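In: Next input, structure requested:
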Amino acid sequence: MSLSKKHFKIAEILAAIFMNTHSGEEREKYELWERENGRLAKEIFNRENYDEFVRVAERFDCQEGWQVFVENRKIKVLSGEKQGGRVNRFKFVSRYAAVGIILIACGLFFWLNRSREEEPKQPVFAYQIEAGTTGARLTLADGKTVDIVKDQTFMMKETDGTLLVTDSMGIDYVAHDVKDEEEIRNTISTLTGMEYTLTLSDGTKVYLNAESKLCFPVCFKGAQRVVELSGEAYFEVAEDAAHPFVIKTRDISVKVLGTSFNLRAYEDEEVVTTTLTAGKVQVFDGRQFKDIVHGEQVVYEKAARTMEVSKVEVGRYMAWREGKFVFRNERLEDVMKYLARWYNVRYEFMNEDAKNMRVGAKLNRYNNMNPIIEMLKKNPSISISRKDGVFYISSE
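Out: Prediction:
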């Protein structure tokens, strides 16, 4: 194996960083290299990868590697006759460092070469599409907006006396000395690449997925607890037999007393799905009611205005709440639309056949998107290229 002088130089600097013998100039060169190769630097400096580097290095002749290193770096080895104890130590350290350099260089070559084999036109570490994060935009009744970021903490009081508290867990509305006046309604929205959790004044927990919006009263009043949803949310509804909890979407409404379920009602999708994990809910589309129990799902077809009830694998539809993506024989267009909400990526299908390709996968929601793209590329029927930040997808 021949490594370029460029790779040897990078490896030499990395070895100096490892041994804390680097100069200021080497530190500057390393920082420049790290900015351009962030993921690769992380891989190399991860001690868990050491065994991988060793396995790669063992494929090559160490003596030959030393000679190649000497020739490439123009190192002059002192003869034993002219060495004192200090020189001997220097020679030992130099040879030890050189072996380390060769080992790292082999590891560097391994990562560079492997990524070229997997993605010839664009190494996987050249870009990284990060996962979404915690965040939301809160719109108050008076029209003022508050952008909430991860781990932000603040407390404010609504005009009716309801306390609004945010912490690392989300927003918590606490009814405290509430005035007897008309209902005040706020709206919380998650933008692309965001998720958020809020606890309503009755104790109901709502987990909002990306690109979702919930309109709700800061303190429930009246015979029913009514909220409005656009997007996807998982509800853990506090029990209150005297005051049913009602979620309204543009197409249907869901009525519950106390239960846990997932409601997906994106306005740009063709169906609305209600999936129940516990309890019982009633779905109404303006013409008919459908009751479902644990393990069942109602799918409302917008165009046909029909509702179908079926038994489903509940975990598949709750996976996003547990930090997973689970796709089972789903259309690639639907998969990409769902992923784009979370990863904030742009894509374009080059033909209709590509949209209808069927895919299945189980992936970590909080990892970057690169493994998902790599998985799709391994499908011989799918072609994916990336240009100017847009993924172009076609069928082979």
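In: contacts and neighbour counts: CA atoms only from here.
Out: Will do.
In: residue ranges for the strands of the stretch 1-150 of the chain, please.
Out: 133-139, 145-149 (DSSP state E, counting those that start in this stretch).
In: mind checking which of the ones you listed is nearest Ala238?
Out: If you check each of the strands of the stretch 1-150 of the chain against Ala238 by C-alpha to C-alpha, strand 133-139 wins as the nearest, at 22.4 Å.
In: what angle separates the closest one from strand 145-149?
Out: 170 degrees (axes from the mean of the first three to the mean of the last three C-alpha atoms, to 10 degrees).
In: same for strand 133-139, what does it pack against?
Out: Judged by 3 or more C-alpha pairs under 8 Å, 6 or more residues apart in numbering; DSSP states H and E, strand 133-139 is in contact with strand 145-149, strand 185-190, strand 194-199.
In: now it against strand 185-190, angle please.
Out: Using the same axes, to 10 degrees: strand 133-139 against strand 185-190 is 150 degrees.
In: residues making contact with strand 133-139?
Out: 145-150, 186-191, 193-196 (C-alpha atoms under 8 Å, 6 or more residues apart in numbering).
In: Let's see the PyMOL selection covering just the buried ones among these.
Out: Selection of buried members from the contacts of strand 133-139 for PyMOL, criterion 16 or more other C-alpha atoms under 10 Å:
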select buried, resi 148+149+150+186+187+188+189+190+191+193+194+195+196
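In: Identify the farthest-apart pair in the contacts of strand 133-139.
Out: Taking C-alpha to C-alpha, no two of the contacts of strand 133-139 sit farther apart than Asn186 and Gly193, at 21.5 Å.
In: Now distance to Cys219 too, for the helices and strands packed on strand 133-139, in CSV please.
Out: Listed next are the helices and strands packed on strand 133-139 as CSV, based on distance: least, C-alpha to C-alpha, whole Å:
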stretch, distance to Cys219
strand 145-149, 19
strand 185-190, 8
strand 194-199, 11
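In: So which of those is nearest Gln67?
Out: Comparing these by C-alpha to C-alpha, strand 194-199 comes nearest, at 53.9 Å.
In: Following element in sequence after the longest strand anywhere in the chain, please.
Out: Identified as the longest strand of the chain according to DSSP state E is strand 225-236. Using DSSP states H and E, the helix or strand that follows strand 225-236 in sequence is strand 245-248.
In: Here is the second sequence; please produce its structure so I can put it next to the first one:
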Amino acid sequence: MTFSEAKDFLTQLSKNWNQEATSVRNFIEWQKTASVEELEELDQWHREYLSSMRGQLAFDDELVEKNSQWLMQNMHDTLNKQHLLKIAYRRRNIFFKIAAVLLIALGISASFIYVKKANNKPSEILAKAKVIAPGGDKAVLTLADGRQIELDSVGKADVVLQDGAKVLKLGKGILAYKSSASAKVTYNTLTTPKGGQYQVVLPDGSKVWLNSASSLKFPTAFVGNERKVELKGEGYFEIVHNAAKPFFVKAETVNVKVLGTGFNIMAYSDEKTIKTTLVHGSVEVNSGIITQHIVPGEQASIAKGEEEFDILHPNIQEIIAWKNGEFWFNNTSIQSIMRQIARWYNVDIAYKGNLSDVKLSGVLSKKQNVEALFNILEATKQVRFKEDQNIITVTPYSGS
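Out: Alright, predicted model coming up:
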């Protein structure tokens, strides 16, 4: 493949990413042997071309866009500080866009991990792993009278009738409530275990996605002039607008008031902060004394035991990645990463040695088994893992 042919290939790929696998492989092989000058020129031309064609390109979708956005947002400033790293970035940026297309076309699961350690150069790995589901649609529904229903063992049908409210399992991992005008208010609790996730459609049509090791307490009917639920753990909310009946979420010491919006709340007991991240709409967060209004793209973070919120501007895709079947890390400590892994894979974590300076960034699929995920993380040569009777011991990497 020549430089001109490489440009032609990227032009065609921008318009339709369903290219022949042979053409994709030829481009990947060419970029491995191309000179730095050729790659820099191609990269500059490609960015200008995409900018001029914005809104018309296949690159706006799925894994290609996710990897491209993440690379641009999280590596650009750091890598531009050194010329060699800048060149390495440009090689990666082109390679991963095209590699992602190839992997999607061939039906292969791809994961990308990037590691940065103090005073060290970055390293990366693109890994392929067998796609299996270590976690899944698991939850227990606790009724007002204390009865418990394991939802993953219930077929698609009516689950139960409660004082004028009907509970239905709509499909795999989705529970829905329908209440009559005469329905009495009773409270149910939906609980996901470690390794579980579930979605519930509330009586007003609002939707809540529960992450692993979480619970949502809610009424079987919304009566009066407000709607109230209580969250433990993490959940993503899409609330039906009703100005006359605002929606409230209580998460430990934080209360969130909404009219109609999409937002994520993370309030795990083993995390030091409670974070409310607004995707769209408008919400108010209250800690008892302080009330803070946030707008889309903002996150209200409050340390447990404190009264004031910090307003941050996180990567929204990173915040809701769990809902989309992904782990997203952004210079994240290994301890924080392992807490997420522990919840999804239902394992316990132990540490040996000094891991305080190990921070990773990247995108990993939650659909691979834990061994495959650990292989990817170990390939960074920063950490090692040892499994013994469901206990994962994490140690610093010390060679083979």
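In: After superposing, what score do the chains get?
Out: In this superposition the chains share a TM-score of 0.64, using TM-score structural alignment, normalised by the length of structure 1; 270 aligned residues with a C-alpha RMSD of 2.3 Å.
In: What are the buried residues along stretch 240-258 of structure 2?
Out: Using 16+ other C-alpha under 10 Å as the test for burial, stretch 240-258 of structure 2 gives 240-241, 245-252, 254-258.
In: ok, so what distance separates Arg346 of structure 1 from Val390 of structure 1?
Out: Distance, Arg346 of structure 1 to Val390 of structure 1, using C-alpha to C-alpha, to the nearest Å: 5 Å.
In: which one of the two has more residues nearby?
Out: Arg346 (15 against 12; other C-alpha atoms under 10 Å).
In: tell me the contacts of the counterpart of Lys248 of structure 1 in structure 2?
Out: The alignment partner of Lys248 of structure 1 in structure 2, by TM-score structural alignment, is Lys250. Each residue near Lys250 of structure 2 by C-alpha under 8 Å, 6+ apart is listed here: 228-231, 256.
In: Please identify the one among the residues you listed that lies nearest to Ala372 of structure 2.
Out: So of these, ranked by how close each gets to Ala372 of structure 2 (C-alpha to C-alpha), first place is Leu231, at 31.9 Å.
In: how about the closest residue to the closest one other than its chain neighbours, what does it touch?
Out: Once flanking residues are discounted, Leu231 of structure 2 sits nearest to Leu216: 4.7 Å by C-alpha to C-alpha, 6 or more residues apart in numbering. By C-alpha under 8 Å, 6+ apart, the contact list for Leu216 of structure 2 reads 189-191, 210, 229-232.
In: Return the closest of those residues with respect to Gly288 of structure 2.
Out: If you rank these by distance to Gly288 of structure 2 using C-alpha to C-alpha, Glu230 comes first, at 15.7 Å.
In: residues near the counterpart of that closest one in structure 1, how many?
Out: Counting by TM-score structural alignment, Glu230 of structure 2 corresponds to Glu228 in structure 1. Neighbourhood size, Glu228 of structure 1 [other C-alpha under 10 Å]: 16.
In: isn't Glu228 of structure 1 right next to Thr249, touching?
Out: Yes - here Glu228 of structure 1 lies in contact with Thr249, judged by C-alpha atoms under 8 Å, at a distance of 5.9 Å.
In: check which helix or strand covers the closest residue to Glu318 of structure 2 other than its chain neighbours.
Out: Spatially, and ignoring its direct neighbours in sequence, Glu318 of structure 2 is nearest to Trp328 (5.2 Å; C-alpha to C-alpha, 6+ apart). When secondary structure is defined by DSSP H and E, Trp328 of structure 2 falls within strand 326-333.
In: Show me what that strand packs onto, helices and strands only.
Out: The helices and strands touching strand 326-333 of structure 2, judged by 3+ C-alpha pairs under 8 Å, 6+ apart, are helix 316-319, strand 359-365.
In: run the last query once more with 7 Å
Out: Applying 3 or more C-alpha pairs under 7 Å, 6 or more residues apart in numbering; DSSP states H and E, one finds that strand 326-333 of structure 2 makes contact with strand 359-365.
In: Could you identify the helix or strand that succeeds the strand it packs on?
Out: Going down the chain from strand 359-365 of structure 2, the next helix or strand is helix 370-378, by DSSP H and E.
In: Now that following helix on structure 1. Mean distance?
Out: With mean C-alpha distance after the TM-score superposition for structure 1, helix 370-378 of structure 2 departs from structure 1 by a mean of 1.7 Å once superposed.
In: Counting neighbours, which bits of the following helix or strand past that helix end up buried?
Out: Sequence-wise, the next helix or strand downstream of helix 370-378 of structure 2 (DSSP H and E) is strand 383-388. For strand 383-388 of structure 2, a neighbour-count test (16+ other C-alpha under 10 Å) marks 383-385 as buried.
In: Ok, stretch 301-317 of structure 1 next?
Out: For stretch 301-317 of structure 1, a neighbour-count test (16+ other C-alpha under 10 Å) marks 301-302, 307, 309, 314, 317 as buried.
In: Settle this for me: Ile393 of structure 1 is touching Ser383, isn't it.
Out: Yes - at 5.8 Å, Ile393 of structure 1 counts as touching Ser383 under the criterion of C-alpha atoms under 7 Å.
In: how about Gly260 of structure 2, what's its match in structure 1?
Out: By TM-score structural alignment, Gly260 of structure 2 lines up with Gly258.
In: let me fix that: Lys66 of structure 2
Out: Aligned partner of Lys66 of structure 2 by TM-score structural alignment: none.
In: Please identify the helix or strand for Lys66 of structure 2.
Out: Here Lys66 of structure 2, judged by DSSP H and E, is contained in helix 62-79.
In: For Asp172 of structure 1, which non-adjacent residue is closest in space?
Out: Closest to Asp172 of structure 1 by C-alpha to C-alpha, 6+ apart is Thr199, at 4.6 Å.
In: and stretch 317-331 of structure 1, which stretch of structure 2?
Out: With TM-score structural alignment as the criterion, stretch 317-331 of structure 1 aligns to 319-333.
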